[in-house]
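1. Provided below for reference: sequence and predicted model.
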Amino acid sequence: MSISAKDVKKLRDVTGAGMMDCKKALSEADGDMDKAIEILRKKGQKVSEKRAERDANEGLILTRISDDHKKASAIEINCETDFVARNDDFQKQANTFLDAAFDNDIESAEDLMKVEVDGLSVEKHLEQMVGKIGEKIEIARVVLVKTEGTLVDYIHPGNQLGVLVDFDGDLSDDTVGKDVAMQIAAMNPLAATRDGVDASVVEKELEIAKEQLINEGKPEEIAEKAAKGKLRRFYEERVLHEQKFVKDNGITVKEYLEQNDAPLVKSFYRMQLGEA
C-alpha cells in the first residue's frame, strides 16, 4: 500500500526514529500506526521513542561564512539540556553538520538529513547521538544565503542567538558590519525596510492603533488619520534602517551606514533558539 509523507512524519514525531525506518515500518504494518511503533521498538528504537516524548528546548545556533563573504549557512540543533549543548563532542558534531549544510548548499533541515558524513547520513548520526547521549536531538532549522553583496555573521555569546546580514554592496569596514548584526540581535527588527514588513502585520497595527484611539473617545475619521502616525512609530521601532542605532541614539541605523559610506542592508536572518 502507499504510505503518505504525512504518516511518515507523524510516526517520526512520535518515535524519534529515522524517516526511512518509519516508512519501512509503516509499509510492514500496512499503515497501522500502533503496529509500526511496535515494529520500530522491536528493531531497537526504544530509546528514541522515550526521548521523543520530551522537549528539545536547548541547543546551539551555528553559522559559517565563506572567505569572500558571498555565501553563508546557519543551523539550529536542539537537545534537552544545556549540559549536553555545552559538551565538546556535541558541539564538534554540530559543527560537522553545519559544514555538511554549507558544502552541499543545503536549504532545509529535511534535506540535510539525507547528506552523508563519514559514510552515514546526518539522520543516522542523530540517531546514534540519541542512543549515546540519552536525549532527544534534532536539527530544527537550516538557512542558506548567497549574495552579490556582502554577508556578515554574528553569534551572541552562548550560541543561542545568531544573525546573518546581507549588505547590498561591498562592505570595507568589518566593524560596521558587526555593529549592524549586533543591532539586529539586540533590537529584533521585522525587516530591513518598510517594504519588507508583511502587509498583514501593517494592517493589524493600523487596526490596533485605530481601535485604541476610538476607545479613547476619538471620532473614527480622526482616529484613522492618527493611527497612521502611530504606524510611523511602529516602523521606527521595528524596521532596521529606521531604528535608533544602539551605540548612538542620536542617529538611525541608515544614517550610521551612510556616515560610514557603507551599503544598506538588503535582508537579514535572525535565529533565536526555539523560535520557529
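-> Happy to help now that I have it.

2. going forward, measure contacts and count neighbours with C-alpha atoms only.
-> OK.

3. now do the contacts for Lys71.
-> Taking CA atoms under 8 Å, 6 or more residues apart in numbering, we find Lys71 in contact with 65, 144-147, 151.

4. which of those count as buried?
-> Buried members of the contacts of Lys71, scored by 16 or more other CA atoms under 10 Å, are 65, 144-146, 151.

5. could I get those in TSV, plus columns for distance to Lys42 and secondary structure?
-> Shown next, in TSV, are those (distance: CA to CA, whole Å; DSSP: H, G, I helix; E, B strand; the rest coil):
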residue	distance to Lys42	secondary structure
Ile65	43	strand
Leu144	38	strand
Val145	42	strand
Lys146	45	strand
Leu151	48	strand
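
6. ok, second structure coming up, stack it against the first:
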Amino acid sequence: MEITAELVKKLREKTGVGLMDCKEALKQSSGDMEKAIEHLREKGLAKLQKRMGRVASEGVIASYIHTGSKVGTMVEVNCETDFVANTKDFQEFAKDLAMQITASTPLYVKREDIPEDVREKEKGIYRRQALESGKPEKIVDKIAEGKLEKFYQEVCLVEQPFIKNPDVTVKELLEELIVKMGEKILVNRFVRFQLGETLEE
C-alpha cells in the first residue's frame, strides 16, 4: 500500500508524533492506521521508560461536579513540566478523569494500590463461589484469578473502560498522552464526594 502524505498527516494529527516517525510506523504496519498507532505507542513508551524515574511534580488538580451538585470529584494528575501541565491535551485528560471517577466510582488508581488483605478477601470469596458451584478443586484458583481481573477493572481507575470511548481503557489513554507529550505523566490520587454518603441512617 502506498504511504501518502495525507495518511502521514492524519497519523500525525492523531498522535502528535513527528512526520518521519509517522511515515516509518505506517510503513511497518503496511498503511494500517490502528497498527501504526500501536507501533508508535510501543516505541514511545519504550523510550519513555528511561524517564519514568524522573520527578513529576508539576500538573493540575481537576474537578468535576455532576448536574444537581450531589456528586463530584477532584483528581491530581502529575507531569514533569509546567509547559505540559498547561497544554490543552493534558488539561482535557485531567478533566475527563474527574468525570470518569464521578461516573464510574473507582476505589483505587491502580491495582498495586489495593491492600493485600482486600485482594485476598476477594480471592477467597471467588474460590468459595467456585467450590460451591461444583467446580473441580484444580481449576478453582484459575477461576478466582479470572474474577479478580474483572474486580480490578471495576475498582481500579486506570483499568476501567473510558466512559467517552469504552473500546479503550484509561490506561491506554494515559499511555497515548505520555507518548504524545514525551514526559512522565501519572495519576497521583483522587477523592470522590457523594452528598450524604458519610451520614448515619
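-> All right, it came through fine. All values reported here derive from a predicted model rather than from experimental measurement.

7. fetch the TM-score of the aligned pair.
-> For this chain pair, the superposition-based TM-score is 0.59 by TM-score structural alignment, normalised by the length of the second structure; 130 aligned residues with a CA RMSD of 1.8 Å.

8. closest to Val265 of the first structure among the buried ones among the contacts of Lys71 of the first structure?
-> Nearest to Val265 of the first structure out of these is Leu151 (CA to CA; 9.7 Å).

9. excluding its backbone neighbours, what's nearest the aligned residue in the second structure for that closest one?
-> Under the alignment (TM-score structural alignment), Leu151 of the first structure pairs with Ile61 of the second structure. Among residues not flanking Ile61 of the second structure along the chain, Glu76 sits closest, at 4.4 Å (CA to CA, 6 or more residues apart in numbering).

10. can you tell me the SS state at that neighbour?
-> Glu76 of the second structure falls in the strand class when you classify it by DSSP: H, G, I helix; E, B strand; the rest coil.

11. contacts only, for the counterpart of it in the first structure.
-> In the first structure, Glu76 of the second structure lines up with Asp166, judged by TM-score structural alignment. Asp166 of the first structure makes contact with 147, 149-152, 265-268 under the criterion CA under 8 Å, 6+ apart.

12. quick one: the residues you listed as CSV, columns for distance to Glu138 of the first structure and secondary structure too.
-> Putting the contacts of Asp166 of the first structure into CSV (distance: CA to CA, whole Å; three-state DSSP) gives the following:
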residue, distance to Glu138 of the first structure, secondary structure
Thr147, 28, coil
Gly149, 32, coil
Thr150, 30, strand
Leu151, 27, strand
Val152, 26, strand
Val265, 32, strand
Lys266, 31, strand
Ser267, 27, strand
Phe268, 24, strand
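
13. out of those, which is nearest to Asp198 of the first structure?
-> Ser267 (13.7 Å).

14. need the counterpart of the closest one in the second structure.
-> Match for Ser267 of the first structure (TM-score structural alignment): Arg189.

15. ok, that match to Arg111 of the second structure distance?
-> Distance from Arg189 of the second structure to Arg111 of the second structure, counting by CA to CA, to the nearest Å: 13 Å.

16. these two - which one has more neighbours?
-> Counting neighbours by other CA atoms under 10 Å for Arg189 of the second structure and for Arg111 shows that Arg111 has the greater number, 18 against 13.

17. what does the more buried one align to in the first structure?
-> Checking TM-score structural alignment: Arg111 of the second structure goes with Arg194.

18. let me see the contact set for the closest residue to that match other than its chain neighbours.
-> Spatial nearest neighbour of Arg194 of the first structure, excluding adjacent residues (CA to CA, 6+ apart): Val239 at 6.3 Å. For Val239 of the first structure, the contact set (CA under 8 Å, 6+ apart) comprises 189-194, 197.

19. check Met271 of the first structure too.
-> Taking CA under 8 Å, 6+ apart as the contact definition, Met271 of the first structure lies against 61, 76, 161-163.

20. tell me which element it is part of?
-> For Met271 of the first structure, the element it lies in under DSSP states H and E is strand 265-272.

21. buried set for that strand?
-> Applying a neighbour-count criterion of 16+ other CA under 10 Å, the buried positions in strand 265-272 of the first structure are 265-272.

22. all helices in the second structure, in order from the N-terminus.
-> Taking DSSP state H to define them, one finds helices in the second structure at 5-15, 19-28, 33-48, 82-85, 88-104, 116-132, 137-155, 170-181.

23. mind checking which of those is nearest His66 of the second structure?
-> Relative to His66 of the second structure, the nearest member of the helices of the second structure by CA to CA is helix 88-104, separated by 7.5 Å.

24. how about residues contacting the closest one?
-> 60-66, 71-77, 84-85, 157, 162-163, 177, 192.

25. list buried residues within those.
-> Here, 16+ other CA under 10 Å leaves 60-65, 71-77, 84-85, 157, 162-163, 177, 192 buried among the contacts of helix 88-104 of the second structure.

26. what number of residues lie near Ala276 of the first structure?
-> Residues lying near Ala276 of the first structure (other CA under 10 Å) number 7.

27. again, but for Glu205 of the first structure
-> Neighbourhood size, Glu205 of the first structure [other CA under 10 Å]: 17.

28. one more: Gln91 of the first structure?
-> Gln91 of the first structure is flanked by 17 other residues according to other CA under 10 Å.

29. which residues does it contact?
-> Contact analysis of Gln91 of the first structure by CA under 8 Å, 6+ apart lists 60, 85.

30. what does Lys225 of the first structure align to in the second structure?
-> Using TM-score structural alignment, Lys225 of the first structure pairs with Lys142 in the second structure.

31. what count of nearby residues applies to that match?
-> 13.

32. can you check the one 3 residues further on too?
-> Here the count is done by other CA under 10 Å, and Glu145 of the second structure has 15 residues near it.

33. what sits against it?
-> Lys123.

34. against Asp113 of the second structure, how distant is it?
-> Relative to Asp113 of the second structure, and taking CA to CA, Glu145 of the second structure is found at 17 Å.

35. kindly report the same for Leu40 of the second structure.
-> Note on Leu40 of the second structure: its distance to Asp113 of the second structure, by CA to CA, is 29 Å.

36. thank you kindly, that will do.
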